[in-house]
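In: output the structure for:
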Amino acid sequence: MTPALHGKVALVTGASRGIGRGIALGLGEQGATVYLTGRTGSGRSGHMPFLAGSLEDTARDLTALGGTAVPLVCDHTDDAQTRGVIERIRHDHGQLDVLVNNVWGGYEGLHIWDERGQAWNAPFWEQPTAVWDDMFGAGVRAHYVTSQLAAPLLIKARGLLVGISFFAAQRHRNTEGIPYFLAKNATDQMALAMANHLRPHGVTSVSLYPGLVRTEGVLLAPEGSFDLSNSESPHFIGRAVAALASDPEVFRRTGQVLVAAELGQEYGFTDIDGKQPTSLRADWAE
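Out: A predicted model of the protein is given here:
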């Protein structure tokens, strides 16, 4: 049987590790050609050397699953580098079927536990401005610029645009920093606004929420830091994106905020361990 995404072209930003890596694998599993971007081409990251994962690793595992990987080193805070990636896709294929804006610099302070991580739960006046810069520069702005440059290619394919967000966008809690809340909320609002612009061209734009994901950083946290009983592998989020990209009626969802676990229930896919994670929507509604 031909894989569901055979012949489709995707771009996943921030695919060296974590959720981006999982999304790339989920698309590759269904036969897509996946362009992978990130700052770590091979070896260990110069920014976070204790976290495993590189574009080379993702490309190898994606190819083993039956997809085609095109790894491209790119720092998405540099617009010229982002433009180079889009031009490469334009040259190679002339269109883009799926764009997943996943790149996110907001957790870097937590991983290396510098002043940004130490002030993660502090009142906003005690947080360094770098927390905002990380989340909006290597997050929201990077998503906007990549989408802006890729839009003509998505329009040619009547493609799918996915922004990775989180439940914190919906409800601010006292323990969540204001930049985090606003950055995730901006990602959701950007999906809606872009849906309005892209609707006449048949392009679907959505925001997607993972649950608690077993990324390399989460798994390095001290024992007891997270209750992993209802957690998700990064690959599970990839299966959610692949299910959307394979759905011939996905356009009906444009402008919506979606939850990976709820899509699993609807489309019938499971995590790589066969489990069906439960949506965290109720937890965040409290």
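
In: from here on, contacts and neighbour counts on C-alpha atoms
Out: Noted.

In: which stretches in the stretch 101-250 of the chain count as helices?
Out: For the stretch 101-250 of the chain, applying DSSP state H, counting those that start in this stretch gives helices covering 108-112, 115-118, 129-135, 142-157, 178-198, 216-220, 234-246.

In: angle of the host helix or strand of residue 19 against helix 234-246?
Out: Here residue 19 sits within helix 18-29, counting by DSSP states H and E. Angle, helix 18-29 to helix 234-246, by axes from the mean of the first three to the mean of the last three C-alpha atoms, to 10 degrees: 50 degrees.

In: how near is the residue nearest to the spatial centre of the chain to residue 77?
Out: By C-alpha atoms, centre = their mean, the mean C-alpha position of the chain lies nearest to residue 102, the distance being 2.6 Å. Distance from residue 102 to residue 77, counting by C-alpha to C-alpha, to the nearest Å: 13 Å.

In: over to residue 19?
Out: In terms of C-alpha to C-alpha, residue 19 sits 19 Å off from residue 77.

In: higher neighbour count, the two?
Out: Higher neighbour count among residue 19 and residue 77: residue 19, with 27 against 19, using other C-alpha atoms under 10 Å.

In: next, the distance between the ends of stretch 208-227.
Out: 22 Å.

In: hmm, who's touching that stretch?
Out: Identification of contacts with stretch 208-227 by C-alpha atoms under 8 Å, 6 or more residues apart in numbering yields 17-19, 51-52, 111, 162-167, 228, 230-234, 237, 257-261, 279-280.

In: filter those residues to the buried ones?
Out: Neighbour-count burial (16 or more other C-alpha atoms under 10 Å) applied to the contacts of stretch 208-227 gives 17-19, 51-52, 111, 162-167, 231-234, 237, 257-261, 279-280.

In: the closest residue to residue 281 other than its chain neighbours: what's it in contact with?
Out: Sequence neighbours aside, residue 167 is the residue nearest to residue 281 in space, at 7.3 Å (criterion: C-alpha to C-alpha, 6 or more residues apart in numbering). Taking C-alpha under 8 Å, 6+ apart, we find residue 167 in contact with 209, 280-281, 284.

In: cool, residue 142 as well?
Out: Counting by C-alpha under 8 Å, 6+ apart, residue 142 touches 76-77, 103, 136.

In: one more, please, to line up against the first structure:
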Amino acid sequence: MGSQAEKKLDGKVALVAGATRGAGRAIAVALGAAGATVYATGRTTREKVSEVGRTTETIEETAELVDAAGGHGIAVPADHLDPEQVAAVTARIDREQGRLDVLVNDIWGGEHLIEFGKKMWEIELSRGLRMLELSVRSHIITSHYALPLLVRRPGGLVVEVTDGTAESNKGYRDQFYYDLAKNAPIRMAFNLSHDLKDAGGTAVSVTPGFLRSEQMLDNFGVTEENWRDAVAKEPHFAIAETPALVGRAVAALACDHDRARWNGRSLSSGQLAKEYGFTDVDGSRPDAWGYFSRVFAGEQPDAADYR
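Out: Here you go, the predicted model:
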């Protein structure tokens, strides 16, 4: 982990919206490892399951992992499509901490809605609009209530988590609603970079590569220990990375006093790993979007050359 193991974020407060599992959980843990107090929000708790339908990951467990990493984790159940609930979360942070230094919009949970291989008009409208609610409306509601607290102090950081970079997403992302869902956070970060300038804030979008999330591992019927067995079914899985890589990417940004140079940019975990010198948990440094840029160009690169 390098310099991020130091407690550079002592006294800092982060809200990771959508911290139940995957990238959000890893980001919360990495911020905690750097010393931050992290509010981990989401819909899945030990008492209640969200529409995603997974019971194996909860926000309480995420908060405990933040504590174990050396930070202070606080689990707060919240549906980020409900303005009253989001307003209550930010009011609680204000009441308990009086500040917010990092906002991470990682809300999603729409994988069960994706139907690739269908035209826009072939997809049930309610499913498509739900994807946009989860990926766009929820982020807007969260920023609306959280940013007034974040801009009280100069230097705040907003991270919009998405899938793909501005460059990689110039091509069609395989499905009408999914394309909109994953391009919107890139544009939101760009727009917020302008709104935050006067407050000395920074807004970026960050994407992991081919993410070995809990849900993805289950989809392939493998575990983190034997994940390479899935490469036979999906050869591109050879470039996959753990959620820790994007977690370390966001923590590196949060620890960087010169992060304003990234303002408005679309960034990837692999790109930031090279920039800041960290690795994935196995010591490799996957550059998934560098790899996929060649795949999209019709080439057949060796994933080993991008690790």
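
In: just to revisit the earlier point, preserved in the second structure, out of the contacts of residue 167 of the first structure?
Out: For the contacts of residue 167 of the first structure, the aligned pairs still in contact in the second structure (both residues aligned by TM-score structural alignment, their matches' C-alpha atoms under 8 Å) are 209, 280.

In: in strands, which of the contacts of residue 167 of the first structure appear?
Out: Using DSSP state E, the subset of these located in strands is residue 209.

In: out of the contacts of residue 167 of the first structure, who's nearest residue 175 of the first structure?
Out: Among those, residue 284 lies closest to residue 175 of the first structure (C-alpha to C-alpha), at 12.7 Å.

In: who touches the residue in the second structure that residue 198 of the first structure lines up against in this structure?
Out: Applying TM-score structural alignment, one finds that residue 198 of the first structure aligns to residue 196 in the second structure. Shown in contact with residue 196 of the second structure (C-alpha under 8 Å, 6+ apart): 151, 202-203.

In: ok, for residue 139 of the second structure, nearest residue in space, not its chain neighbours?
Out: Excluding the flanking residues, the one nearest residue 139 of the second structure by C-alpha to C-alpha, 6+ apart is residue 105, at 6.0 Å.

In: counterpart of that neighbour in the first structure?
Out: When the first structure is aligned by TM-score structural alignment, residue 105 of the second structure is paired with residue 101.

In: ok, its match - contacts?
Out: Applying C-alpha under 8 Å, 6+ apart to residue 101 of the first structure gives the contacts 12-14, 143, 146-147, 161-164.

In: likewise residue 58 of the second structure?
Out: Listed by C-alpha under 8 Å, 6+ apart, the contact partners of residue 58 of the second structure are 20-21, 44-46.

In: hey, where'd the strands end up in the stretch 1-150 of the first structure?
Out: Secondary structure of the stretch 1-150 of the first structure, counting by DSSP state E, counting those that start in this stretch: strands at 9-12, 33-38, 68-73, 98-101.

In: is it possible to export the ones you listed to JSON lines including distance to residue 124 of the first structure?
Out: Listed next are those as JSON lines, based on distance: least, C-alpha to C-alpha, whole Å:
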{"stretch": "strand 9-12", "distance to residue 124 of the first structure": "32"}
{"stretch": "strand 33-38", "distance to residue 124 of the first structure": "29"}
{"stretch": "strand 68-73", "distance to residue 124 of the first structure": "34"}
{"stretch": "strand 98-101", "distance to residue 124 of the first structure": "26"}
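
In: how much space between residue 193 of the first structure and residue 4 of the first structure?
Out: Taking C-alpha to C-alpha, one finds residue 193 of the first structure at 29 Å from residue 4 of the first structure.

In: show the end-to-end separation of stretch 150-169 of the second structure, please.
Out: Start-to-end span of stretch 150-169 of the second structure (C-alpha to C-alpha) is 29 Å.

In: do stretch 126-144 of the first structure as well
Out: Terminal-residue distance, stretch 126-144 of the first structure (C-alpha to C-alpha): 28 Å.

In: in the second structure, what residues pair with it?
Out: The aligned range for stretch 126-144 of the first structure is 122-140, by TM-score structural alignment.

In: equivalent analysis for stretch 20-34 of the first structure, please.
Out: Under the alignment (TM-score structural alignment), stretch 20-34 of the first structure falls on residues 24-38 in the second structure.

In: list of residues touching that stretch?
Out: If you take C-alpha under 8 Å, 6+ apart as the criterion, stretch 24-38 of the second structure is touched by 4-19, 40, 62-63, 65-67, 69-74, 106, 243-244, 246-248, 250-251, 254-255.

In: distance of the aligned residue in the second structure for residue 254 of the first structure from residue 10 of the second structure?
Out: The equivalent of residue 254 of the first structure in the second structure is residue 263 (alignment by TM-score structural alignment). Distance, residue 263 of the second structure to residue 10 of the second structure, by C-alpha to C-alpha: 23 Å.

In: those two: which has the busier surroundings?
Out: Just comparing residue 263 of the second structure and residue 10: by other C-alpha under 10 Å the higher neighbour count belongs to residue 263, 21 against 16.

In: give the contact list for the more buried one.
Out: Listed by C-alpha under 8 Å, 6+ apart, the contact partners of residue 263 of the second structure are 190, 193, 202-204.

In: farthest pair within those?
Out: Between any two of the contacts of residue 263 of the second structure (C-alpha to C-alpha), the greatest distance is 9.7 Å, for 190 and 202.

In: which residues do the two both contact?
Out: Shared contacts of residue 190 of the second structure and residue 202 (C-alpha under 8 Å, 6+ apart): 263-264.

In: looking at the two, which has the bigger crowd around it?
Out: Comparing residue 190 of the second structure with residue 202 by other C-alpha under 10 Å, the one with more neighbours is residue 202, at 30 against 20.

In: from memory the more buried one sits against residue 262, does it?
Out: Yes: counting by C-alpha atoms under 8 Å, residue 202 of the second structure touches residue 262, with 7.4 Å between them.

In: what does stretch 272-285 of the second structure correspond to over in the first structure?
Out: Taken onto the first structure by TM-score structural alignment, stretch 272-285 of the second structure occupies residues 263-276 there.

In: find the nearest non-adjacent residue to the equivalent of residue 89 of the second structure over in the first structure, please.
Out: Using TM-score structural alignment as the criterion, residue 89 of the second structure maps onto residue 85 of the first structure. Excluding the flanking residues, the one nearest residue 85 of the first structure by C-alpha to C-alpha, 6+ apart is residue 72, at 7.2 Å.

In: with residue 186 of the second structure instead?
Out: The spatially closest residue to residue 186 of the second structure, leaving aside those adjacent along the chain, is residue 205, at 5.3 Å (C-alpha to C-alpha, 6+ apart).
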